[in-house]
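> sequence and predicted model, in that order:
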Amino acid sequence: MTRLAAGDYPGMKFIRFSLLLVIATSAASASPAAAPKTVRDGITAWQNADYASAVAIWRPLAERGDADAAFNLGQAYRLGRGVTVDLAQAQKWLEKSARAGHLDAQTTLGLLLFDSGSRDSALVWLKKAAERGDPRAMLVYGTALFNGDGVPRDPLMAYAYVSRSAAQGLEPAKTTLAEMDKVLPVDVRRRAVEIALQKAAEVPAPGSKPAKAAKPARVAAKPAVPPAVKAKPVATPSAAASPNQVATAGKWRIQLGAFSKRESAESLYRKFSGALAGHRPFYVAAGAVTRLQVGPYPSRAAAAAACASLKGQACFPVEAK
């Protein structure tokens, strides 16, 4: 009998090739797959000033319903880091996060709406956050209750909210509480404090106890507390100085917007130059946009008060670099 060499069997070369392919495929599938990106990865990129990468990480997570990612993406649009400043997009993502129960998103969305003049909508979110113990929300909502702006006047609950905010160390709340002390009777204040203590026991201040699940740190600075609705009889929460007080020095400015053309920024400054007398514009290049900032102001409070004087104009304090 003729003995055939291995290479003489029909299809043997194909069999050898197939085996090599199977081996190679198995080896490839056995190698560890790249771990999916997390919100924390985005925060790391943000902290390294790689804002575009942070946004790229958060966007798909936010689209899949991650409340932390949606909050951080909204902050990126609000600040113009990794993306062009777009307050409509900021509102969209903050609202998505807020509806999922994210406390910082509820407060930030409320303050953003408040600052833009949409105060009825703002107070809806600020009330939700105030009931959960956020100090900024309690200050603004409490002052609205005191003044009866957008909500029925309720000095008792106003004092309860503001006193809880002050107890958490928020300086503008301490100032507002002192003004309330001047006009509210002692018995009203005493009952309000009892309510505040009861509420604080029911809903501890954010961060006062471990969360049920670990959550990553937030990435962006929280917006300043906007002034509440009336200057009288209660001082506005952030108005420690007159909004038009002339300052020749200070590290604070107010930012009124970001524009693809510098001429648009210059036009907006001309519109408000009278209201901002004594303060000069700064046209800050940020990639393809120009940010309009006006200052200087001696403190965040003075800058926030200046924003309050610009009715209907989006505005927030920024620290000059």
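Done, it's in. Remember, it's a predicted structure, so these values are computed and weren't measured experimentally.
> switch to C-alpha atoms for all contacts and neighbour counts from now on
OK.
> top helix in the protein by residue count?
Assignment by DSSP state H gives helix 12-30 as the longest helix of the chain.
> mind listing what's buried along that one?
When burial is assessed from 16 or more other CA atoms under 10 Å, helix 12-30 yields no buried residues.
> for the helix or strand following that helix, name the packing helices and strands.
Toward the C-terminus, helix 12-30 is succeeded by helix 39-47 as the next helix or strand (DSSP states H and E). Judged by 3 or more CA pairs under 8 Å, 6 or more residues apart in numbering; DSSP states H and E, helix 39-47 is in contact with helix 51-63.
> the helix it packs on to helix 39-47, inter-axis angle?
150 degrees (axes from the mean of the first three to the mean of the last three CA atoms, to 10 degrees).
> distance from the helix or strand following helix 51-63 to the middle of the chain?
Heading C-terminal from helix 51-63, the first helix or strand you meet, by DSSP H and E, is helix 67-79. Helix 67-79 sits 7 Å away from the centroid of its parent chain (CA atoms, centre = their mean, to the nearest Å).
> do stretch 122-131 as well
With CA atoms, centre = their mean as the basis, stretch 122-131 stands 15 Å off its chain's centre.
> ok, stretch 51-67 next?
Chain-centre distance of stretch 51-67: 15 Å, with CA atoms, centre = their mean.
> same thing with stretch 137-148?
Taking CA atoms, centre = their mean, one finds the center of stretch 137-148 at 20 Å from the center of the full chain.
> putting a second one here so we can go through both:
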Amino acid sequence: MLRLILLASFLLGFGILAVPIDARADEPPAAETPLTTEERLARAKAAYEKASASLSISNWEAIFQEFLALAQEGNAEAQQMVGRMYRLGDGVEFDRCEAVFWTDKAARAGNPSAQVALGYQYWYPDTGGSDYDLAYLWLKTAALNGKDDAKEDVRRLVNTKIKSWVQVSALDKKLRTWRPEDQPPIHITRLPNIWGLNVLMVIFGYPPCTYVF
């Protein structure tokens, strides 16, 4: 009788333990946690640095698409990188207007590197005339946001182009209330995509698009 009781207890205990083990085996695998924006950005930046160091051109397009997706979601650092890649032709065909478009978005969103680049666009524009006041405002804003190299750019701009401390004082006063996010976006106009016209524009050195500050 004692043997039967012990055997029944053993089988009952085994059955209780076996059910959850089998149930767990039938459960679907847990879904992977999606990467955060910061993780995706870090991955794209690491891939960019690796490609730059190796001078490889095989994966530039994939890197560009990674940054572009983040830029379209509103990430300012990715917008700055997209503008840079358009300007250098990394992973995408060179396009000065797209470069300015994304750099402008990133600068207005507060990215200091884009603010430096946009300051240079106003200083040395690809199309149209220079605007040294806006060049000063963007470069000085970048300097105030931690871009130490922009401080030297501001000094050179003042010494070579503005040359008026009264004007500099007025610009510094304006900076007290001037905010990047309040600035209007650059307006870009593209020429019609006509093959013969585009070829002539390239031959004579005219840009395929213009932008208005």
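Nice, I can see it. Only a predicted model underlies this, so the values are computations on that prediction, with no experimental measurement involved.
> that older thread, how far out from the middle of the chain is the longest helix of structure 1?
Distance, centroid of helix 12-30 of structure 1 to centroid of chain: 53 Å (CA atoms, centre = their mean).
> residue in structure 2 paired with Leu79 of structure 1?
Leu79 of structure 1 maps onto Glu49 of structure 2 when the alignment is built from TM-score structural alignment.
> tell me which helix or strand the residue minimising distance to the centre of structure 2 sits in.
The residue lying closest to the centre of structure 2 (CA atoms, centre = their mean) is Ala78, at 1.7 Å. Using DSSP H and E, Ala78 of structure 2 sits within helix 76-88.
> what of Arg291 of structure 1?
Secondary structure from DSSP H and E places Arg291 of structure 1 in strand 289-297.
> structure 2: matching residues for the following helix or strand past that strand?
Per DSSP H and E, the first helix or strand lying C-terminal to strand 289-297 of structure 1 is helix 300-308. Across structure 2, nothing matches helix 300-308 of structure 1 (TM-score structural alignment).
> which parts of helix 300-308 of structure 1 are buried?
300-308.
> residues touching the aligned partner of Tyr86 of structure 2 in structure 1, list them.
Aligned counterpart of Tyr86 of structure 2 in structure 1: Leu113 (TM-score structural alignment). Residues near Leu113 of structure 1 by CA atoms under 8 Å, 6 or more residues apart in numbering: 119, 121-122.
> now Leu113 of structure 1: how far from Val193 of structure 1?
29 Å (CA to CA, to the nearest Å).
> now swap in Ile57 of structure 1 and tell me
Here Ile57 of structure 1 is placed at a distance of 45 Å from Val193 of structure 1 (CA to CA).
> what does Thr38 of structure 1 give?
Distance, Thr38 of structure 1 to Val193 of structure 1, by CA to CA: 42 Å.
> structure 2: strands as residue ranges?
Using DSSP state E, the strands of structure 2 run over residues 187-190, 209-212.
> and the ones you listed, which is most packed in?
Scoring those by mean neighbour count under mean count of other CA atoms under 10 Å gives strand 209-212 as the most buried, with a mean of 15.
> what helices or strands is it leaning on?
For strand 209-212 of structure 2, the elements it packs on are helix 96-108, strand 187-190, judged by 3+ CA pairs under 8 Å, 6+ apart.
> closest one to Glu61 of structure 2 among the ones you listed?
When these are compared by CA to CA, helix 96-108 sits nearest Glu61 of structure 2, at 15.8 Å.
> mean shift of that closest one relative to structure 1?
Here helix 96-108 of structure 2, set against structure 1 after superposition, deviates by a mean of 1.2 Å using mean CA distance after the TM-score superposition for structure 1.
> what residues in structure 1 pair up with that helix?
Using TM-score structural alignment, helix 96-108 of structure 2 lines up with residues 119-131 of structure 1.
> show me what counts as buried in the matching stretch.
The neighbour-count check on stretch 119-131 of structure 1 (16+ other CA under 10 Å) flags 119, 122-130 as buried.
> wait, which of those is closest to Leu87 of structure 1?
Ala122 (14.4 Å).
> got a list of what that closest one touches?
109-114.
> excluding its backbone neighbours, what's nearest it?
Once flanking residues are discounted, Ala122 of structure 1 sits nearest to Gly110: 4.2 Å by CA to CA, 6 or more residues apart in numbering.
> neighbours around the one you found, how many?
Gly110 of structure 1 has 32 neighbours, counted by other CA atoms under 10 Å.
> thinking again about what came up before, Thr38 and Val193 of structure 1 - which one has more neighbours?
Counted by other CA under 10 Å, Thr38 of structure 1 and Val193 do not tie: Val193 has more neighbours, with 20 against 14.
> give the aligned equivalent of Asn147 of structure 1 in structure 2.
In structure 2, Asn147 of structure 1 lands on Tyr124 (TM-score structural alignment).
> once you drop chain neighbours, what's closest to its match?
Using CA to CA, 6+ apart, the closest residue to Tyr124 of structure 2 is Ser130 (6.3 Å).
> can you count the residues close to the one you found?
Count around Ser130 of structure 2 with other CA under 10 Å applied: 16.
> and the gap between it and Ile162 of structure 2?
From Ser130 of structure 2 across to Ile162 of structure 2, the span is 12 Å (CA to CA).
> and what of Ala42 of structure 2?
Separation of Ala42 of structure 2 from Ile162 of structure 2 (CA to CA): 39 Å.
> who has more neighbours out of the two?
A direct count of neighbours by other CA under 10 Å for Ala42 of structure 2 and Ile162 places Ile162 higher, at 16 against 12.
> mind listing what's buried along stretch 138-154 of structure 1?
Those buried within stretch 138-154 of structure 1 under the rule 16+ other CA under 10 Å are 138-150, 153.
> actually stretch 182-192 of structure 1, sorry about that
By 16+ other CA under 10 Å, the buried positions in stretch 182-192 of structure 1 come out as 189, 192.
> so how far is it off the chain centroid?
Distance of stretch 182-192 of structure 1 from its chain centroid, counting by CA atoms, centre = their mean, is 34 Å.
> not counting its own residues, what contacts it?
Residues outside stretch 182-192 of structure 1 that contact it (CA under 8 Å, 6+ apart) are 155-157, 159-160, 181, 233.
> show me what Lys174 of structure 1 lines up with in structure 2.
Counting by TM-score structural alignment, Lys174 of structure 1 lines up with Lys151 in structure 2.
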